[in-house]
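Visitor: Sequence and predicted structure, then a few things I'm wondering about:
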Amino acid sequence: MSETYSPIPELNLLKEFDDQYTDFYSPGFELREYNNDSSWSDSASPEFYDRVIPFAQATSSGSFYALWRCDDRADLATLPVILFGDEGDLYVSAHTLLDLFHDLADEDFDGPAPVREEYLTTRRAYLAWLERNFGPTRPEHELSPMEEYGRRFADWLLSVGSEDAADVVIENL
């Protein structure tokens, strides 16, 4: 494996930041091996694996994020981000990686235990990293990610034989 985490410069920047800290900067979020599908069901078709690129854990209970290759665009950072929930939920979570990065900045720790100072320090560093690398404001979109991509994602899931997954997406529309 090469020294580079991924072929996506934005993810590589996040990986460099991530490697500097041992605590979460967004509750439950953790980068994982880029494009490793080892935790997925063996029942998915090869076409499914060709178009879905996992890259991060979304929650401490097993949900994860993946990019969906909805087309053949060269800039993978502009692909929609899909959330695969640990309890079977499935939806288009963000328009792009940059949108996800801003969403992570909006997540608050809401656990029963008091917030640790190490988490707050890491969180402040993440917010500074985000602003330094991508600016202080998130991109604006007229539609939510599900409104923009949900129907298309469900149709694609049907085309690759993932009817149950398509039903979940349709329920979330």
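Guide: Everything's here; your move.

Visitor: alpha carbons only for contacts and neighbour counts from here, please
Guide: Noted.

Visitor: any chance you could map the strands in this protein?
Guide: Under the criterion DSSP state E, strands of the chain are mapped to 30-31, 52-57, 64-68, 81-84, 90-94.

Visitor: burial of the residue lying closest to Ser162 once chain neighbours are set aside, as a residue count?
Guide: Leaving out its chain neighbours, the residue that sits closest to Ser162 by Cα to Cα, 6 or more residues apart in numbering is Ala44, at 7.0 Å. Neighbourhood size, Ala44 [other Cα atoms under 10 Å]: 13.

Visitor: how near is Ala44 to Ser144?
Guide: 27 Å (Cα to Cα, to the nearest Å).

Visitor: Looks like the residue nearest to Ser162 contacts Glu163 (just checking).
Guide: No: judged on Cα atoms under 8 Å, Ala44 makes no contact with Glu163 at a distance of 10.5 Å.

Visitor: this is the comparison structure:
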Amino acid sequence: MSEAYSPVPELNLLKEFEERLGRCCYSQAVELREFGDLHGVETYSADPEFVGSFLGFACATLSGSDYALWRIDDRADLSSLPVVVFGDEGGIFIVARNVRELFQLLGCDRAIHVWDDCAEFDEDDQEHDRETSPDHDEYVAWLESHFGLAPPSHPNELVHAADEELGAQLASWVERFVQDA
């Protein structure tokens, strides 16, 4: 890569991984796109403070849900910012406390669903019947080699912990800008 994809080293490593594969087939829950771009954020609020507080970086679903970093404060380490998902049919929810935690969730290779009251990953009991993404094993190896992380057995435990820690703060903040939030 001649230029960095983003100011977030971890996302740059993921971008390099995607480029090495030549495709995005390692998780059902992500596809990187232009860093900083967040489609439709203005439909929630056009207030510059609201719009500027999110740094989009990936599609979360084929139907239009998006991942973004929430600039909760002015910290320099953007990888430590909480990750939110903007639902294609509404809803903004905390998914992970930071980028590395999102990477763990992606290692589960499960689709994320965003409803009007929460966001969760599929957790079916029929693991053996579910097809994995073609490059999933390579992603899990990459996750371990670069960060010493493994996918959690129950991804929604991480999602719920992040929501427990930051969800009320996000909801309160969003209410300042979004009617009927």
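Guide: That came in fine, so what should we check first? Because the structure is a prediction, the values reported are computed rather than measured.

Visitor: hang on, the earlier thing: with mean neighbour count and distance to Tyr149 of structure 1 added, can I get the strands of structure 1 in JSON lines?
Guide: JSON lines is the format used below for the strands of structure 1 (neighbours: other Cα atoms under 10 Å; distance: least, Cα to Cα, whole Å):
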{"stretch": "strand 30-31", "mean neighbour count": "18", "distance to Tyr149 of structure 1": "24"}
{"stretch": "strand 52-57", "mean neighbour count": "21", "distance to Tyr149 of structure 1": "14"}
{"stretch": "strand 64-68", "mean neighbour count": "25", "distance to Tyr149 of structure 1": "10"}
{"stretch": "strand 81-84", "mean neighbour count": "24", "distance to Tyr149 of structure 1": "10"}
{"stretch": "strand 90-94", "mean neighbour count": "24", "distance to Tyr149 of structure 1": "7"}
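
Visitor: and these as JSON lines, adding distance to Asp75 of structure 1?
Guide: Shown next, in JSON lines, are these (distance: least, Cα to Cα, whole Å):
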{"stretch": "strand 30-31", "distance to Asp75 of structure 1": "20"}
{"stretch": "strand 52-57", "distance to Asp75 of structure 1": "14"}
{"stretch": "strand 64-68", "distance to Asp75 of structure 1": "12"}
{"stretch": "strand 81-84", "distance to Asp75 of structure 1": "13"}
{"stretch": "strand 90-94", "distance to Asp75 of structure 1": "16"}
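
Visitor: Pro80 of structure 1 matches what in structure 2?
Guide: When structure 2 is aligned by TM-score structural alignment, Pro80 of structure 1 is paired with Pro82.

Visitor: Tell me which residue lies farthest from the centre of structure 1.
Guide: Pro114 (26.6 Å; Cα atoms, centre = their mean).

Visitor: residues in contact with it?
Guide: Neighbour list for Pro114 of structure 1: empty [criterion: Cα atoms under 8 Å, 6 or more residues apart in numbering].

Visitor: quick one, helices of structure 1?
Guide: Per DSSP state H, structure 1 carries helices over the ranges 9-19, 46-51, 97-106, 117-134, 145-159, 163-172.

Visitor: Pro27 of structure 1 is nearest to which of those?
Guide: For those, distance to Pro27 of structure 1 was read as Cα to Cα. The smallest value, 8.2 Å, belongs to helix 97-106.
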